[in-house]
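J.: missing the sequence, but the structure's below:
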């Protein structure tokens, strides 16, 4: 397996295997293109993506199109797998004998399955019941309920790095004010784990794409790791009836706020100024460009409009671009464009904003 299992959750890990198989090693890192902080309201708010969100990411970020989907409630799962193909399966980890959650904890878990019963699972994690280790097993008569999905390769996507932030205070305050501290810290243990892995995945995506490494990155990721550890220790402590350690939630608030500084994509004011020029030429909302859409997918885009964009950036913003950077791959998305078109003072000083 070529995937960075240590960066992925248990639903992403096996989508990653399919993506690299169809589109080449490293494709799975596209899952980290957007640094997200999206949460939805439940009894306690959660950043855990739904299965539908994962399926959407599979198509938009990994180039995997959902061909069919079947719910199996009885009989062997292999009966729902097409011969010669490898299906992607979602089932309850409590029922899966190769994972440490077996007969221990109910949670969604993914794996790949062939018609003859070969199971591939790329997930990796240390748990209180032992390690989850990537591997291959034979379970031709696995009789459990599950969702069996078949994906086909689509167009290989080319996402750009982006920040997708949400409201921090309401999310954090819900955990701070929850009276059931065992429930709050139990859930927060998973939340901080998901957030920490996604930050590492975003950093790996940026490195894979050759983007500059933020100077404070290593320290920031270490702070996330420390928070995951502290949250789990706090949970184990309150389960035993001991006092909750102070400042767990406050540290979460601080590292979430620091995300925006550490992972900032250059000068945001400059980025929005460039987006304004491009939006006026292509007659689209700025927000659409800020979201990472390819200019080539927009109705008004053409080589003539591209020339107009460059000329207006030079005339209206005083921007400049080196002749060596005038390559299509540098000019078709906002953040790619911002990497090569700089304010004159920045270009003169040789310092990135």
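T.: Nice, I can see it. All figures in this text were calculated on a predicted structure; none of them were measured in a lab.
J.: Every contact and neighbour count from this point should use C-alpha atoms.
T.: Noted.
J.: residues making contact with stretch 20-33?
T.: 2-3, 15-17, 19, 57, 61-63, 153, 156, 158-162, 198-199, 201-206, 208 (Cα atoms under 8 Å, 6 or more residues apart in numbering).
J.: ok, now stretch 178-189?
T.: Residues contacting stretch 178-189 (Cα under 8 Å, 6+ apart): 44, 175, 228, 231, 232, 234, 235, 238, 239.
J.: dropping in the other structure now:
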């Protein structure tokens, strides 16, 4: 789910290597590559100029903040100086095989072999296609950056024969969308602006709290928190003035709290999906950071309180705990620090969940839902304390 900073963009589109792919969703990121290609490095950050909270009806009767393709194209036109010249839906094999470029394509990631969702998950995904060095191939460029339970997605380019790509896309029964976007003159950079409605946030969270299918609600809410966190990081980076500019310290602290909510959501979903009790306070915690957005990101409204300190652990359990962590992270035990695991490139919210499950198996315990707060799962001492309490409660 969550991803660390990665500023690399594919070189296949000729864009600068400053696209903040880690701040963008799978439809935004390839519009960002086109924007920087046409208008220069850093243009893509304009996608963060407008921070909105505008839930709409979504799957399973739940509201969603996920923008539609049309929403993204409207932002590309307004903010990135990219206009849709042609848009063809349900593209068939001959059209794809003959396509010039660069073109922006949207398809189901379930059928795209270069992304981790291939064969696993149905989700809209974008990429760019342009002619290869010879007349028989095309270059597929995908700037997406994310860690998933099926592996890591990172920006890259892939060479296919024209008919080979056409055959890949023909496997999608819904067809794909093929769009030619052309540049137009770019206006002055807009001032950062936020539209954050506390009443809508309360209604939004209530729908997730009251939904009877807890697994479905929490699975969707995991994606929602990921989208909310990325949008806020993009807004803060735009306000900072550039892809590598330092974000305001108060905003950075708030964004770290958002990372905690994303981790908490994923942990909660995984626990409930396995038939375990639902860890409490996730939605209350989400409500707190949503309320704090106005203060931390725009300078108005009530602030959130910082999280409390985690508990210490039991040294007698340390060797086994360290061994489990090392096994999950595929590291030698001497490389596992006693301080923050979050400093390790191998650590992520996915690995955090696997560590929790590995410790339960190693010690034959089930952790209580009250203990499963991500901030208490980032240090060896805290993990030892978690095991100690679970063993004492047996």
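T.: Everything's here; your move. Note that the structure is predicted; figures quoted are calculated from it, not measured.
J.: circling back to that earlier point, Serialize the contacts of stretch 178-189 of the first structure to CSV and add fields for neighbour count, secondary structure and distance to residue 94 of the first structure.
T.: Compiled in CSV, those are given as follows (neighbours: other Cα atoms under 10 Å; DSSP: H, G, I helix; E, B strand; the rest coil; distance: Cα to Cα, whole Å):
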residue, neighbour count, secondary structure, distance to residue 94 of the first structure
44, 16, coil, 23
175, 19, helix, 27
228, 23, helix, 23
231, 27, helix, 24
232, 19, helix, 21
234, 22, helix, 25
235, 24, helix, 21
238, 17, helix, 25
239, 16, helix, 22
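J.: Please identify which of the residues you listed is nearest to residue 310 of the first structure.
T.: residue 228 (45.4 Å; Cα to Cα).
J.: quick one: what's aligned to the closest one in the second structure?
T.: Residue correspondence to the second structure (TM-score structural alignment): residue 228 of the first structure is matched to residue 262.
J.: Name the nearest residue to its match, ignoring sequence neighbours.
T.: Spatially, and ignoring its direct neighbours in sequence, residue 262 of the second structure is nearest to residue 225 (5.3 Å; Cα to Cα, 6 or more residues apart in numbering).
J.: What is the three-state secondary structure of that neighbour?
T.: helix (DSSP: H, G, I helix; E, B strand; the rest coil).
J.: so how far is residue 204 of the second structure from it?
T.: Using Cα to Cα, to the nearest Å, residue 225 of the second structure is found at 12 Å from residue 204 of the second structure.
J.: And residue 198 of the second structure, by the same measure?
T.: Distance from residue 198 of the second structure to residue 204 of the second structure, by Cα to Cα: 10 Å.
J.: out of these two, which sits in the more crowded spot?
T.: Using other Cα atoms under 10 Å as the criterion, residue 198 of the second structure and residue 204 rank with residue 204 on top: 19 against 16.
J.: So the equivalent of that one over in the first structure versus residue 42 of the first structure, what's the distance?
T.: Alignment note (TM-score structural alignment): residue 204 of the second structure maps to residue 171 of the first structure. Residue 171 of the first structure sits 11 Å away from residue 42 of the first structure, going by Cα to Cα.
J.: All the strands of the stretch 151-300 of the first structure, residue numbers only.
T.: Taking DSSP state E, counting those that start in this stretch as the test, the strands found in the stretch 151-300 of the first structure are 162-164.
J.: which residues of it fall in helices?
T.: 168-177, 181-208, 217-239, 248-262, 268-282, 286-290 (DSSP state H, counting those that start in this stretch).
J.: List the neighbours of the fourth one that are in contact with it.
T.: Judged by Cα under 8 Å, 6+ apart, the contacts made with helix 248-262 of the first structure from elsewhere in the structure are 163, 168-169, 172, 175-176, 192, 214-217, 220, 223-224, 227, 230-231, 234.
J.: what's the burial count for residue 80 of the first structure?
T.: The number of residues near residue 80 of the first structure, taken as other Cα under 10 Å, comes to 20.
J.: OK, contacts around it?
T.: 70, 72, 115, 148.
J.: How about the residue nearest in space to the middle of the second structure, nearest residue that isn't a chain neighbour?
T.: Computing the C-alpha centroid of the second structure and ranking residues by Cα atoms, centre = their mean puts residue 226 first, at 4.7 Å. Among residues not flanking residue 226 of the second structure along the chain, residue 262 sits closest, at 5.9 Å (Cα to Cα, 6+ apart).
J.: what about that neighbour, distance to residue 277 of the second structure?
T.: 19 Å.
J.: again, but for residue 186 of the second structure
T.: 52 Å.
J.: for residue 253 of the second structure, same thing?
T.: 30 Å.
J.: try residue 64 of the second structure
T.: Distance from residue 64 of the second structure to residue 277 of the second structure, by Cα to Cα: 25 Å.
J.: the more surrounded of the two?
T.: residue 64 (19 against 14).
J.: circling back to that earlier point, which ones are touching the match of residue 204 of the second structure?
T.: Neighbours of residue 171 of the first structure in contact, by Cα under 8 Å, 6+ apart: 39, 45.
J.: what ranges do the strands span in the second structure?
T.: 50-52, 56-57, 63-64, 82-89, 103-108, 124-131, 137-142, 146-148, 151-153, 156-161, 177-183, 193-195 (DSSP state E).
J.: and these, which is most packed in?
T.: strand 137-142 (a mean of 24; mean count of other Cα atoms under 10 Å).
J.: what about the residue of the first structure positioned farthest from its centre, helix or strand, and which?
T.: Most distant from the centre of the first structure: residue 315, at 37.3 Å, with distances by Cα atoms, centre = their mean. Residue 315 of the first structure is located in helix 303-317, with elements delineated by DSSP states H and E.
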